[in-house]
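Novice: Kindly return the folded structure for what I paste below:
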Amino acid sequence: MDVDTRLLRYFVVVAEEGTLTRAAERLFVSQPALTKQIKQLEALLGVRLFTRSRAGMTLTEPGRALAARVPELLAGWDQLLREARSAAGREARVLRVGSVASAANEATQDIIAAFARRRPGWRVDMRQASWSNPTAGLAEGDVDVALLRLPFPGQEKLRVETLFTEDRWVALPSSHRFAAREVISFRELWDEPFVAAPPESGRWRDYWLAADERDGHPVRVGAVTDQPDDWLSAIANGYGVALAPASSARFYARPGVVYRPVSGVSPSRAAVAWRPDDDANPVVRDFVRSCLDMGTYQNSPPRGGASSPAMGRPTQGAAASLDGMTMWSGRRAGWAAIGWTLLYVVSKALFALDGRLGVTGGPRVLPDAYRGYGPGEVAQAQWANAAAGALIIGLLLASFLPIRRPLPRRALIVTLWLCVAMAAAGAVGMLGGAVLTGRGGAVFGGYCAVWALLLTTATLAFHRRTAVDRRVEAS
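Specialist: I've put the predicted structure just below:
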């Protein structure tokens, strides 16, 4: 006799909860469907597993015997499935990544590209799940890692790192009386019918109905859908409105549906999640590190409409794990800064050698900014500039390397105060240098200001780069 493991899982939850109502909520299924599954299991086994009463579901003697062994059996089966699927993925060099809705927005492609650089020859298999499965198959072991929206049922059993926050907007029929508003107060939407996810999605459904942010006001459900196309159709047909990430205005634009900002409701959070037993999986760790590096700043539509993007907000945790080069608009800009600084260092070194040794022959013709200074003094100034540039290059390069030891807190503070002093000297030099010391003072002030900016950026880049590696190691 063969028994579907799904029936055994339902049995275990009913036995643990003691009532069909709580068990159905935990399993994200309807109560009638759960009752039917329990009766099917009893028919297959030929025994009565529960005694039903108004108080709930009480295990019979055969039920207690089954409940004592089934959890261990299911755990062993789940582990076997995960190991088999992971082995198949390693053999094919494929990482299975689940997602719900728009995943990590535009950063999804950057995350996959960053992972490909870390794992040459590996491929990411993106699998989009319906809204009735808020973990995108992660809880069931169907995927290795997932890009999700928080909160979701079973979140406490998984490893979760928040990537960024994003405002929640409202999707309305284009004929709705609020469709022309620039911003809509959430309180004005309390009496509107909402298009909701299936009841089995639990916390996830409640969050997107903002059930906890209505001051006890009941939710009106106008339609239930679990796919984006059905969701859009229900809204366009006037069955209800719905809260959605602001990015939905880009990813799910459709005639008959408009998106507007909402005040008085908390923002959405995008996250990467994985199972605790994959903490030591180097492939999963590389994908998580790619997410933390790339998923901090996201575009979201501006308050004035859905056509042009505006910058989103990073969470505090994601900002702490930032590569540091995102403040330079990504790694490409960081490498460009290194290249520019390297050329600058080389030019200053050559200038210094030329001024000291007279490489070009004859008396050195100095620019107006250096009039009144001897060749030796000019050479010293150029060597100082070259040394400062070399320090910047070192810190920028270090920000790309997987160094686990961050700057000591005292060294970081001293460096940043040095940057402040350099910036102040730069401001004084640029504003008053021309009057007090001639053009040379203005040039010196400009140097101070530029080096202060570069040194601050490079120091923070290095410090934050080490933070992300240590945090992923610890998670």
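Novice: C-alpha from now on. contacts and neighbour counts both.
Specialist: OK.
Novice: just the helices in the stretch 101-250 of the chain please.
Specialist: Taking DSSP state H, counting those that start in this stretch as the criterion, the stretch 101-250 of the chain carries its helices at 107-118, 203-208, 228-236, 248-251.
Novice: list the helices and strands the last one packs on?
Specialist: Packing partners of helix 248-251 (3 or more Cα pairs under 8 Å, 6 or more residues apart in numbering; DSSP states H and E): strand 257-263.
Novice: Name the residues of the strand it packs on that are buried.
Specialist: Neighbour-count burial for strand 257-263, counted by 16 or more other Cα atoms under 10 Å, picks out 257, 258, 259, 260, 261, 262, 263.
Novice: could those residues be laid out in JSON lines, adding distance to residue 168?
Specialist: Written out in JSON lines, the entries for the buried residues of strand 257-263 read as follows (distance: Cα to Cα, whole Å):
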{"residue": "257", "distance to residue 168": "16"}
{"residue": "258", "distance to residue 168": "14"}
{"residue": "259", "distance to residue 168": "10"}
{"residue": "260", "distance to residue 168": "9"}
{"residue": "261", "distance to residue 168": "7"}
{"residue": "262", "distance to residue 168": "7"}
{"residue": "263", "distance to residue 168": "9"}
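Novice: Tell me the one of those nearest residue 248?
Specialist: Of all the buried residues of strand 257-263, residue 259 has the smallest distance to residue 248: 8.0 Å, by Cα to Cα.
Novice: Look up how far residue 397 lies from the nearest residue to the closest one once chain neighbours are set aside.
Specialist: Distances taken as Cα to Cα, 6 or more residues apart in numbering put residue 171 closest to residue 259, at 4.6 Å, once the chain neighbours are dropped. When Cα to Cα, to the nearest Å is the yardstick, residue 171 and residue 397 sit 45 Å from each other.
Novice: Can you pick out the residue with more neighbours from these two?
Specialist: The residue with more neighbours, out of residue 171 and residue 397, is residue 171; 30 against 16, by other Cα atoms under 10 Å.
Novice: need the contact list for that one.
Specialist: Applying Cα atoms under 8 Å, 6 or more residues apart in numbering, one finds that residue 171 lies in contact with 235, 241, 242, 243, 244, 257, 258, 259, 260.
Novice: and for comparison, fold this next one:
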Amino acid sequence: MNPVESRPLRYFVAVAEELNFTRAAERVGIAAPALSRAISGLEADLGVRLLERTTRSVALTEAGATLLADGRAALVALDAAARRARRAAGVPGGKLVLAVKADVEGGLLEDVLAAYRAENAVVPIEVMFTGWREQPGLLRTGEADVAIVVEPFDSDGLDSEPLLSEPQVLALPNGHPLAERPRLRLADIETGHQQGVLGAHVYVRHGEQSPPFGDMVQMLRQIELGRMLALLPVSIAERNARPQLTWRPVDDAPEAVFAVAWPQNSHSRAVAAFVRVATTVSAGRGTGRTADAT
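Specialist: Down below sits the predicted model:
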């Protein structure tokens, strides 16, 4: 049996996702007959049938479903490796791309960057500001090498090391009934609200959906408009005093944990240096914050 090459694997994934040879051929930019031959050749190489084909339909076999799942992961890894290689070739000595959500880094960013740049024999660093919770995906696709994230996050295929933790406070619009109380508990929030985003401390009124937001400015604006509430790290509250927002401590809210994350298969010395620097800076920092700081 011959090893699977990337091109026929890409062709197969296109067919398996489209379940239509014409659409898949348009997607990968070849003629449908050539695509069909490529899939037949892949089946011959593997010695298994991947697709059940009739004149009207295409369906995955059990072997095809297995190859689709593993093939997607293999292509993502291959594409990520190619991006990292091209990035390394673009700058003498390479560069390190750090993905971070603006203002969602526990106030660590400036000190960590300064300490990293002071290291000897490390590559230049480029900061990529991302949307809400985009960092894990960027690490997996190779568009970023390392990231500062807030736990919990999608850690599939990633390693991480906690940096620091700090209290969370509730952001709510002026005039909201909960804004009249000096301190809150989670039960106070949950009485009239439900979690709006899985894995995030965003709350909406019962029966409503979370409004869309892509970054912190959009999130805070949605809160000001009364469309949602959010538990956020106290450092965010300190940086985002807004006249239409009220921030309240929540005594039993879990602390926000900031972490540095990177791909499990990374062997980059620059990534290792960044992780070492980030953990050293955070260890020397301490939080020094309380929920009353707002």
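Novice: Would you pull the TM-score for this pair?
Specialist: Comparing the chains after superposition, counting by TM-score structural alignment, normalised by the length of the second structure, produces a TM-score of 0.72; 259 aligned residues with a Cα RMSD of 3.9 Å.
Novice: circling back: with mean neighbour count and distance to residue 439 of the first structure as extra columns, can I get the helices of the stretch 101-250 of the first structure in a markdown table?
Specialist: Putting the helices of the stretch 101-250 of the first structure into a markdown table (neighbours: other Cα atoms under 10 Å; distance: least, Cα to Cα, whole Å) gives the following:
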| stretch | mean neighbour count | distance to residue 439 of the first structure |
| --- | --- | --- |
| helix 107-118 | 17 | 46 |
| helix 203-208 | 20 | 62 |
| helix 228-236 | 19 | 64 |
| helix 248-251 | 18 | 52 |
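Novice: could these go into JSON lines alongside distance to residue 419 of the first structure?
Specialist: Conversion of the helices of the stretch 101-250 of the first structure to JSON lines gives the following (distance: least, Cα to Cα, whole Å):
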{"stretch": "helix 107-118", "distance to residue 419 of the first structure": "32"}
{"stretch": "helix 203-208", "distance to residue 419 of the first structure": "45"}
{"stretch": "helix 228-236", "distance to residue 419 of the first structure": "50"}
{"stretch": "helix 248-251", "distance to residue 419 of the first structure": "41"}
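Novice: Go through the contacts of residue 171 of the first structure and name the one nearest residue 441 of the first structure.
Specialist: residue 260 (53.1 Å).
Novice: aligned partner of the closest one in the second structure?
Specialist: If you follow residue 260 of the first structure across to the second structure using TM-score structural alignment, you land on residue 248.
Novice: Against residue 274 of the second structure, how distant is its match?
Specialist: Using Cα to Cα, we find residue 248 of the second structure at a distance of 34 Å from residue 274 of the second structure.
Novice: same thing with residue 39 of the second structure?
Specialist: Between residue 39 of the second structure and residue 274 of the second structure the computed distance is 43 Å (Cα to Cα).
Novice: more crowded one of these two?
Specialist: Neighbours around residue 39 of the second structure and residue 274, counted as other Cα under 10 Å, are more numerous at residue 274. The numbers are 25 against 20.
Novice: Please name the spatially closest residue to the more buried one (chain neighbours excluded).
Specialist: The shortest distance from residue 274 of the second structure to any residue that is not its chain neighbour, by Cα to Cα, 6+ apart, is 6.2 Å, and that residue is residue 116.
Novice: how about that neighbour, what's its match in the first structure?
Specialist: Taking TM-score structural alignment, the alignment pairs residue 116 of the second structure with residue 115 from the first structure.
Novice: Isn't that match up against residue 290?
Specialist: Yes. Under the contact definition of Cα atoms under 8 Å, residue 115 of the first structure touches residue 290, with a separation of 5.7 Å.
Novice: so who does the closest residue to residue 278 of the second structure other than its chain neighbours touch?
Specialist: Excluding its sequence neighbours, the residue lying closest to residue 278 of the second structure (Cα to Cα, 6+ apart) is residue 112, at 5.5 Å. Shown here is residue 112 of the second structure, whose contacts under the criterion Cα under 8 Å, 6+ apart are 277, 278, 281.
Novice: Would you check the span in the second structure matched by the helix or strand harbouring residue 355 of the first structure?
Specialist: With the criterion set as DSSP states H and E, the secondary-structure element containing residue 355 of the first structure is helix 331-357. Matched against the second structure by TM-score structural alignment, helix 331-357 of the first structure finds no partner residues.
Novice: Next SSE downstream of that helix?
Specialist: Using DSSP H and E, the next helix or strand after helix 331-357 of the first structure towards the C-terminus is helix 375-398.
Novice: State the span of the second structure onto which that next one is aligned.
Specialist: Counterpart in the second structure of helix 375-398 of the first structure, with TM-score structural alignment as the criterion, is absent.
Novice: Packing partners of that helix?
Specialist: Helices and strands touching helix 375-398 of the first structure, by 3+ Cα pairs under 8 Å, 6+ apart, are helix 331-357, helix 439-474.
Novice: Which one of those helices lies nearest to residue 428 of the first structure?
Specialist: Closest to residue 428 of the first structure of those is helix 439-474 (Cα to Cα; 6.7 Å).
Novice: returning to what we had before: so what's the residue nearest to residue 274 of the second structure up against?
Specialist: Residue 116 of the second structure sits in contact with 122, 273, 274, 277, where contact means Cα under 8 Å, 6+ apart.
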